[in-house]
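In: Let's see this in three dimensions:
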Amino acid sequence: MSTDHLQGRAAPPAEVVPPDLRMARRIWPFLLAAAVSLLPFTVFGTFLVPIAAATGGSVAEIGGLRGLGGLAALLVGVAIAPLLDRIARELVAAYGLALLGISSLLGAVGNVFALAAFCLLIGAATSVLGPSVGAAAADRFKSEAAAGRAATLVTATTSMTAMLAAPVVALPALIWGWRGNLVAVGIISLALSGAFFYRGRGRKAPLAADSVRVGYIASYRALGRISGAVPLLLVAMLRTAAFMGYLAYLAAFYDERFELTPGWFALVWTLSGASFFVGNLLAGRYIAMDRPWIGPERMLVLALGVALLSVVAFYFAATLPLALLLTAMMGASHATVAACVTTLLVRRSGDLRGSALGVNAAGMSLGVFLGAAIGGLGLGLGGYPGTAAAFGLITAIAIAAALRVRSPLSLAKSNRV
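Out: This next block holds a predicted model:
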């Protein structure tokens, strides 16, 4: 605890977080890498029907291969998380981009075995690339507030890419098809990998030399000792389960309740993606302010409360405008939760932020599986009211976990007591 006030010296003022554009200019290579990381699966999802036709398999069979990517992301993310702080961030990103590029070129082969390997390797690559570029962006700034904002800019860029990438990849495909898209993504990824490898040469790992001697299991124990880390990681997993499960059945709900065709539903998907992007961008900027009116810990709970009310009300919406409003609220509230979790993990984990973000990414991969499974169970047992109950229960548990994330001020007061 600082003793400046006891010695008559004023404490140094908190560093003002730079404007977003200035920060983006400083970390643009990491933002670019985050955007490229989504392109392979975007191509796969956008052109699933012609890809299935090329392999001779059904859409369900080929589409199911993407689950391999989630499984790989979970296993690899858990396995390598403690290692992300022991290698220079740029080198980790370079390895992830190289694997992304090789996988994309392999996917362009187009047979079932190549696509299965493509999905597995892309999942593994993104589990390495995402946390490393997020932590690297945060490392470029000294203050905790600026570091947290840099990390949320990475996630905002990722969400924006998810929203815009489908039409972007559709236009070049008119010239060279989906295989050409994958080849182009592969070439871009390998070129970026070389650039990151060049930047990473000679850079030191974030952990000091004496810290590197900490064992593998001890690294997880160190993460567990970070204030609020465990409940934050639980919130991230449960939030992902509720939101991704909700998205998995979104098209079916709009089709059954309002008879929206796929063309009209594309606008609903854009609304959801835009709400998530704007919510993530604005929430990240707000909580990066010096002394915001609502701290990230309290905002986390409030956003989860809005998410709970939105998801339960959504499945009982009787009119299309109300359903659209609740869809926008779901996107914005979950984006706010994601921004709060990322910011708090980066601020509290220090040199372990790469490990923390790696475990967080693995937990979210698990959340994708849980959300689809639990949502399907609720739908099968009780229809859409059952789905509302399932996702509502998941979100309520996330709120209980979020209440255990205490602000530094409240921790200081309890310690004095």
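In: hey, let's count contacts and neighbours off CA atoms from now on
Out: Fine.
In: Excluding chain neighbours, what is closest to residue 192?
Out: On the basis of Cα to Cα, 6 or more residues apart in numbering, the spatially nearest residue to residue 192 that is not a chain neighbour turns out to be residue 97, at 6.9 Å.
In: count of neighbours near the one you found?
Out: 31 (other Cα atoms under 10 Å).
In: Next one: the residue nearest the centre of the chain from residue 299, what distance?
Out: Closest residue to the average C-alpha location of the chain: residue 155 at 6.0 Å, with Cα atoms, centre = their mean. Distance from residue 155 to residue 299, counting by Cα to Cα, to the nearest Å: 18 Å.
In: go on, residue 204?
Out: Shown here: residue 204 relative to residue 299, a distance of 35 Å by Cα to Cα.
In: Between these two, tell me which one has more neighbours.
Out: A count of neighbours by other Cα under 10 Å puts residue 299 above the other of residue 204 and residue 299, at 20 against 14.
In: Not counting its neighbours along the chain, what's nearest the more buried one?
Out: Spatially, and ignoring its direct neighbours in sequence, residue 299 is nearest to residue 340 (7.4 Å; Cα to Cα, 6+ apart).
In: And the strand or helix carrying the one you found, what's buried?
Out: Mapping residue 340 onto the secondary structure by DSSP states H and E places it in helix 320-349. Residues 323-324, 326-349 are the ones in helix 320-349 that count as buried (16 or more other Cα atoms under 10 Å).
In: again with stretch 208-228
Out: Applying a neighbour-count criterion of 16+ other Cα under 10 Å, the buried positions in stretch 208-228 are 212, 219-220, 223, 227-228.
In: compare with the first, here's sequence two:
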Amino acid sequence: IIAEIWPALLASAVGLLPFTVLSTFLVPIADWAGAGYAEVGSLRGLAGVGAVLTGVALAPLIGRIAPGRVAAAALALLGIAAVLGTFSGLAALAAFCLVTGISNALLYPALSTAAADRFGNTPTAGRAATLVMTAQTLASTVGAPLLVLPALWWGWQGNLVAIAIASFALVPALLRYGRMESGAGQPAQPAPRLGYLAAFRSLAAIPGARALLLVSFGRAGALMGHLAFLAPLYADKFQLSTGWFAFVWSLSGGSFFLGHLLAGRMLNAEDSERRTRAVMGIALAAALLALLGVYLSPVLPLAMLCTSVLSASHAVVSAAVMTLLVRRCAEVRGTALSLNAAGMSLGLFLGAGAAGAALGTAGYLAAAAVLGGFTLLALIAALTLCTATNDESMERQP
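Out: Model prediction:
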């Protein structure tokens, strides 16, 4: 699978790096901009504004335009965003977050669609789509410490310049990737060319699709809002410097990577939706408990353990949602994955914004309560999906 979709995997890894820089260097970036941690961290929520508007507006087009071309354009836009982030002032940082969000709204659905389409409607299609997101988390695992080392020489601005160069360099590979043959050696079968509104109607008619999108929204709001303020949490509570926090960030990213990798393999080993739904509900419950542990832990080792469990649990949920969407929405796969990305972006915006407001007014426990609410919403949606599917199965029995 990796040999077939390697351009998508590389592009997926690069797409995460701009926000890895923002999260890892949040403290020095806030000091450089002359603003507070909550103010700068909340700017990341602007990515959700651009991503939601872009993802919803262009969702039906993801399956109609060659995914490689869409991904190439998105990666070029990501390079422009990285350059914008090197300029001084909150306005430049806001533009950086907004344009990065728009780029990611196009990049990840296009990459996931291209990867899944190479394997048709087989279980391998879901595995290929989850691998695209696994590559994203691998970048977070090794990205933070690797970004800290060169930053000692050229600063965090130099990291953004390097990301821009890598983005522009990958554009030709993605354009060529869009014209390659399928994994079976045959031209990939194009998705049905539904009309703009017909694509939305077709997706809405698929059982469980809306519940899965709600799970993605709540999960993203909880995790991304948590990650936006993870650096100041460890700095204030355990007095960790930026260099030491890079290891905490790698622990979180590594846990997400392993959870996503193993869940993607397990959930796509056989066509068992019941097991996938059950695993998703259990993982959300574990994520809720781990979130409380991170904010209430009195010692660093326990906080790090809860951080690891939290990230791994969210990774399992992410893989489960991707697997179910790819299986159920084969005819409107591009639309489904684009709306899924838009829902996660909306969750990022609301999660980071609400957590930042709670942090600024009432401290970290208030932020934890807000993020717990997002997790609980995702858990309720997952349970609703299980109930609705079981009811449908009973109605079909003679």
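In: Would you pull the TM-score for this pair?
Out: The TM-score (TM-score structural alignment, normalised by the length of structure 2) is 0.85; 389 aligned residues with a Cα RMSD of 3.2 Å.
In: circling back: helix/strand/coil for the residue nearest to the centre of structure 1?
Out: Residue 155 of structure 1 carries the three-state label helix when classified by DSSP: H, G, I helix; E, B strand; the rest coil.
In: That one -> structure 2?
Out: Taking TM-score structural alignment as the criterion, the aligned counterpart of residue 155 of structure 1 in structure 2 is residue 133.
In: these two touch, right, that match and residue 12?
Out: Yes: between residue 133 of structure 2 and residue 12 there is a contact under Cα atoms under 8 Å: 6.9 Å.
In: tell me the contacts of residue 118 of structure 1?
Out: The neighbours of residue 118 of structure 1, taking Cα atoms under 8 Å, 6 or more residues apart in numbering as the test, are 103-104, 106-107.
In: In the residues you listed, which residue is surrounded by the most others?
Out: residue 104 (32 neighbours).
In: What distance do you get for the equivalent of that residue over in structure 2 to residue 27 of structure 2?
Out: Residue 104 of structure 1 maps onto residue 82 in structure 2, with residues paired by TM-score structural alignment. The gap separating residue 82 of structure 2 from residue 27 of structure 2 is 18 Å, by Cα to Cα.
In: now swap in residue 256 of structure 2 and tell me
Out: Taken as Cα to Cα, the spacing of residue 256 of structure 2 relative to residue 27 of structure 2 amounts to 23 Å.
In: Compare neighbour counts for those two and give me the winner.
Out: residue 256 (27 against 21).
In: Give the equivalent position in structure 1 for that one.
Out: Structural alignment (TM-score structural alignment) places residue 256 of structure 2 against residue 276 in structure 1.
In: helix or strand for that match, which one?
Out: Under the criterion of DSSP H and E, residue 276 of structure 1 resides in helix 262-287.
In: distance from the helix or strand just after that helix to structure 2 after superposition?
Out: Sequence-wise, the next helix or strand downstream of helix 262-287 of structure 1 (DSSP H and E) is helix 296-314. Between helix 296-314 of structure 1 and its aligned partner residues in structure 2, the average distance after superposition works out to 1.7 Å, using mean Cα distance after the TM-score superposition for structure 1.
In: just checking, what packs against helix 296-314 of structure 1?
Out: Using 3 or more Cα pairs under 8 Å, 6 or more residues apart in numbering; DSSP states H and E as the contact test, the elements touching helix 296-314 of structure 1 are helix 320-349, helix 353-402.
In: That one versus helix 262-287: what angle between them?
Out: When axes from the mean of the first three to the mean of the last three Cα atoms, to 10 degrees is applied, the directions of helix 296-314 of structure 1 and helix 262-287 differ by 160 degrees.
In: contacting residues around helix 296-314 of structure 1?
Out: Contacts of helix 296-314 of structure 1 with the rest of the structure, by Cα under 8 Å, 6+ apart, involve 287, 323, 326-327, 329-330, 333-334, 336-337, 340-341, 343-344, 388-389, 391-392, 395-396, 398-399, 402-403, 405-407.
In: Give the equivalent position in structure 2 for the residue nearest to residue 299 of structure 1.
Out: Residue 340 of structure 1 maps onto residue 320 in structure 2, with residues paired by TM-score structural alignment.
In: you'd agree that match is up against residue 267?
Out: Yes: in terms of Cα under 8 Å, residue 320 of structure 2 counts as a neighbour of residue 267; the distance is 7.0 Å.
In: Out of the contacts of residue 118 of structure 1, flag the one nearest to residue 25 of structure 1.
Out: Using Cα to Cα, the shortest approach to residue 25 of structure 1 within those belongs to residue 104, at 28.0 Å.
In: And the closest one, how far from residue 29 of structure 1?
Out: The spacing between residue 104 of structure 1 and residue 29 of structure 1, counted by Cα to Cα, is 20 Å.
In: show me the contacts for the residue nearest to the centre of structure 1.
Out: Taking Cα under 8 Å, 6+ apart as the contact definition, residue 155 of structure 1 lies against 34, 134, 280, 339.
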